[in-house]
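# here is a sequence with its predicted model. Questions after.
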Amino acid sequence: MHLHRKHKEWLVAYLFIAPTVFGLYLFFLYPMVSSVFISFTKWNHLTAPEFIGLVNYSRLFHDPTIWLEFKNTMFFVLVSVPLTVAISLFLANALNKKKLLGKGTFRTIFFLPYVILPVITAQIFMIIFNSRYGLVNGFLKILGLGQSAWFSSSLLTRIIIVIVTLWACIGYYTIILLAGLQNISPQYYEACDIDGGSWWVKFIHVTFPLVTPQLFFCLVLAVINSFKMFDYIFVFGKSNVIVRENIRTMAFGIYERGFTYLEMGYASAEAIIFSIIVLGVTILQNVGQKRWVHYS
C-alpha cells in the first residue's frame, strides 16, 4: 500500500515537471542540436540542406564583417556592463538610506523603463536625439551650443546605445542590489561607527563584500544581455545603412544572415561560435567569483 502511494506521488510529480522538460527539449535542446548540424551545411530555407563540412567556419574567420561584429559586441560588453553595475550599486545604496523620502516612488520610477519593450525604448530615444526636432538638440540650441546629427555617426550612435542600455536596465539591477543591501545587518555598520570608520571604509569593508553575491548575479546578467545586443542596433541602424554596418553586433549579424540573406548554414556557424564565446565568458566569471564573492 505504501509502495503504491509512493508510485502515485512519483507519477504526480512527473506530470507537474513534464511541461517544463518537454518545453526544454522542444524549444532549447532540439534547436541547439539542429543549429550544430545546420552549421555544417549550405541551406537557404527553400531547398534541402547540403553538407559542406567546415566551409562555413573557415569563411567565418576570414570575413572582416564578422570581426567588426565581434569588436562592436565587445565594445558594448566592456563599456555598458561596468557602467550598469556601478551606477546600479550607487543608486541602490542611495535608495537604502533610511531618511530618504519617497523611496517607494523612486524605486518605481527607476524600475519602469525595464518593463518597456526595447523597440519602444529605441523609438523614444530616436525622437529625443532627432537632429531636427529632438529634445537634446533643442536643449543645446537654448544653451547656444552646437547641435549634432546624432545618428549620422557610428561613434555617436554607439554612445547613444550605451545611454539607452543604462536607462533601460539600471532599474532592474538596482532593485536586485537593493534587496541585497537590505539583508545586511545594521550591527556591522554600528561596529564600524564605534571604530570611527568613514562612509568609504563602511562601503569597502562592509557594504561591498556583503553585497557581492547580488553583484555577481547582476554582472552575469548584464554581460549576457550586452552580448545579445540586437534591438537597438536594428532600430537605430534602419535610418542609416552606413551607420548600421559600422555598429552591427554578432546577434544582429546572425539574424541578418539567417533571415535576410537566407544563409542559414553560415548564420548557424556564427551562432555556434557566438554561443561558445558567451559560454566561455560565463565559465570565467563563475571561476573568478570564488576570489571576490563572499557568501555569508
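Everything's here; your move. Numbering: from 1, shown residues only.

# CA only for contacts and neighbour counts going forward, please
Will do.

# which SSE is the spatially most central residue of the chain in?
Nearest to the mean C-alpha position of the chain, by Cα atoms, centre = their mean, lies residue 225 at 1.4 Å. Following DSSP states H and E, one finds residue 225 within helix 208-227.

# and the helix or strand that that helix is followed by, what does it pack against?
The helix or strand immediately downstream of helix 208-227 is helix 231-237, counting by DSSP H and E. In terms of contacts (3 or more Cα pairs under 8 Å, 6 or more residues apart in numbering; DSSP states H and E), helix 231-237 is packed against helix 118-128, helix 154-182, helix 241-247.

# in addition, the following structure is provided for comparison:
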Amino acid sequence: MDRKKKYKEWLWAFFFVGPTVVGIYLFYIYPVFDSVYISLTKWNHLSKPEFIGFANYVQLFRDPQVLKEFFNTLFYVITIVPATIVFSLLLANALNKKTPLTGFLRTAFFLPYMLLPVVTATVWRLMFNTRYGLINVVLGNLGLPQPAWISGEYSVRLVIMVVSLWASIGYYGVILLAGLQNISHQYYEACELDGGNAWHKFIHITVPLVTPQLFFVVMITVISVFQLFDYIFIFGKGNPAVKENIRTMAFGIYERGFTYLDMGYASAEAIVFCVLVLGVTVIQNYGQKKWVHYS
C-alpha cells in the first residue's frame, strides 16, 4: 500500500513538474547546445550549415567592431548599474514614509517599467529631437543651448543612460522598498538613543539590512544592462554613425544574425556573450558572501 501511494505521489509530482522540465529542455537547454554547434559552422539561413571549426571564434577576437561592442557594453554596465542602484535605493527610502501621496507616488514611479522598451525609447527619441523635441523647446525658452542630443557620440549615450534610469528605478525601487519595510523600527529607535541622525540611520541600519534585496537588484540590473538592445536599436535608427558608436554585443548579435544572415558568426558572439555574463554572475555570487547580511 505504501509503495502504491509512493508511486501515486511520484505520478502527481511528474504531472505538475513535467511540463516545466520538458519546456526548459526544449526552449532553453536544447537551443544552447544547438547554438554551440551553429557557432562552429558557416550558415546563412538558406543553405545547409557548413562546418568550419573555430574559424568564427578566431575571427571574432580579431574583429575591431566586436571589440568596440564589448567596450560599449562594459561602459553601459559600469555607468548605468551603479546609478540605477543608488537612485533606486534613494527612491525606496523616500517612498518608505506614510503620506497621503505615498500610494500614488509608488504607482507613478512604477508605471514606466510597464511600458515596452521600444515604446519608451521611441517617445524619448521624440522628446530629445533637436528641432521640435520637448527638451530643446524648454531649453530654448530658457535661453540655454539646444544640443543635438541624438547625433552626438557622447550625448546620445547620456540620453540612453537617462532613459534607462527613468524606465527602471521605479521597479527596482519597489523591490528595495519591500526590504525596507521589513526592517524593525527598534533599530532606528536605538540609533536615536545613541545620538544618531538620519544619515547614520541610513548608512548603518538601512543599507546593511537591505543588502539581500540590493544583491538581487544588482544581479538582475547587471544582466539587464548587458542585454541592452532596444534603446540601441531605436536611438541608432537612421543614423549609421551614431549606431556604430553606441552598438552593444546584444545589438551586434542581432544585426549579424538577422540583417547580414551570418548565423554562425552571430552564434559565436552569442556564446562568448553568454560566457561573459555567466562569469560576471558567478563572481557576483561569490562576492555577495562578503557584503550581504541576512538577518
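It's in. Everything numeric here is computed off the predicted structure, so don't read it as measured data.

# who's in contact with the helix holding residue 225 of the first structure?
73-74, 76-77, 80-81, 84-85, 173, 176-177, 180-181, 184, 250-251, 278, 282, 285, 289, 292-296 (Cα atoms under 8 Å, 6 or more residues apart in numbering).

# longest helix of the first structure?
helix 64-95 (DSSP state H).

# and that helix, how far out from the chain's middle?
8 Å (Cα atoms, centre = their mean, to the nearest Å).

# and for stretch 18-31 of the first structure?
For stretch 18-31 of the first structure, the distance to the chain centre is 23 Å (Cα atoms, centre = their mean).

# equivalent range in the second structure for that stretch?
Under TM-score structural alignment, the match for stretch 18-31 of the first structure in the second structure covers residues 18-31.

# what's the burial count for residue 156 of the first structure?
Close neighbours of residue 156 of the first structure, defined as other Cα atoms under 10 Å, add up to 15.

# quick check: the gap between the residue nearest to residue 233 of the second structure when sequence neighbours are not counted and residue 229 of the second structure.
Excluding the flanking residues, the one nearest residue 233 of the second structure by Cα to Cα, 6 or more residues apart in numbering is residue 251, at 7.2 Å. Separation of residue 251 of the second structure from residue 229 of the second structure (Cα to Cα, to the nearest Å) stands at 5 Å.

# now the end-to-end length of stretch 184-202 of the first structure.
Using Cα to Cα, the end-to-end distance of stretch 184-202 of the first structure comes to 12 Å.

# residue 111 of the second structure - nearest residue in space that isn't next to it in sequence?
residue 170 (7.5 Å).

# typo on my end, it should be residue 165 of the first structure
Using Cα to Cα, 6+ apart, the closest residue to residue 165 of the first structure is residue 80 (7.2 Å).

# surely that neighbour touches residue 166?
Yes - counting by Cα atoms under 8 Å, residue 80 of the first structure does reach residue 166; the two are 7.1 Å apart.

# can you list residues touching both of residue 251 and residue 229 of the second structure?
Contacts common to residue 251 of the second structure and residue 229, judged by Cα under 8 Å, 6+ apart, are absent.

# any buried residues in stretch 8-18 of the second structure, and which?
Across stretch 8-18 of the second structure, burial judged by 16 or more other Cα atoms under 10 Å covers no residue at all.

# that one: average distance to aligned residues in the first structure?
Compared with the first structure after fitting, stretch 8-18 of the second structure deviates on average by 1.0 Å (mean Cα distance after the TM-score superposition for the first structure).

# what does stretch 102-112 of the second structure give?
Counting by mean Cα distance after the TM-score superposition for the first structure, stretch 102-112 of the second structure comes out at 0.4 Å.

# read off where that stretch ends up in the first structure.
Going by TM-score structural alignment: stretch 102-112 of the second structure matches residues 103-113.

# so what touches the matching stretch?
Contacts of stretch 103-113 of the first structure (Cα under 8 Å, 6+ apart): 95, 121, 167-172, 175.

# what residues sit buried inside that stretch?
107, 110-111, 113.

# can you check stretch 192-202 of the first structure too?
Residues of stretch 192-202 of the first structure classed as buried by neighbour count (16+ other Cα under 10 Å): 192, 202.

# how far does it sit from the chain's center?
Distance, centroid of stretch 192-202 of the first structure to centroid of chain: 35 Å (Cα atoms, centre = their mean).

# how about that stretch, which residues of the second structure does it hit?
So stretch 192-202 of the first structure sits over residues 191-201 in the second structure, by TM-score structural alignment.

# hmm, who's touching that stretch?
residue 188.

# got the end-to-end distance for that stretch?
7 Å.

# just stretch 191-203 of the second structure next, same as before
One end of stretch 191-203 of the second structure to the other measures 11 Å (Cα to Cα).

# distance check, the residue nearest to residue 165 of the first structure against residue 224 of the first structure.
For residue 80 of the first structure relative to residue 224 of the first structure (Cα to Cα), the value is 11 Å.
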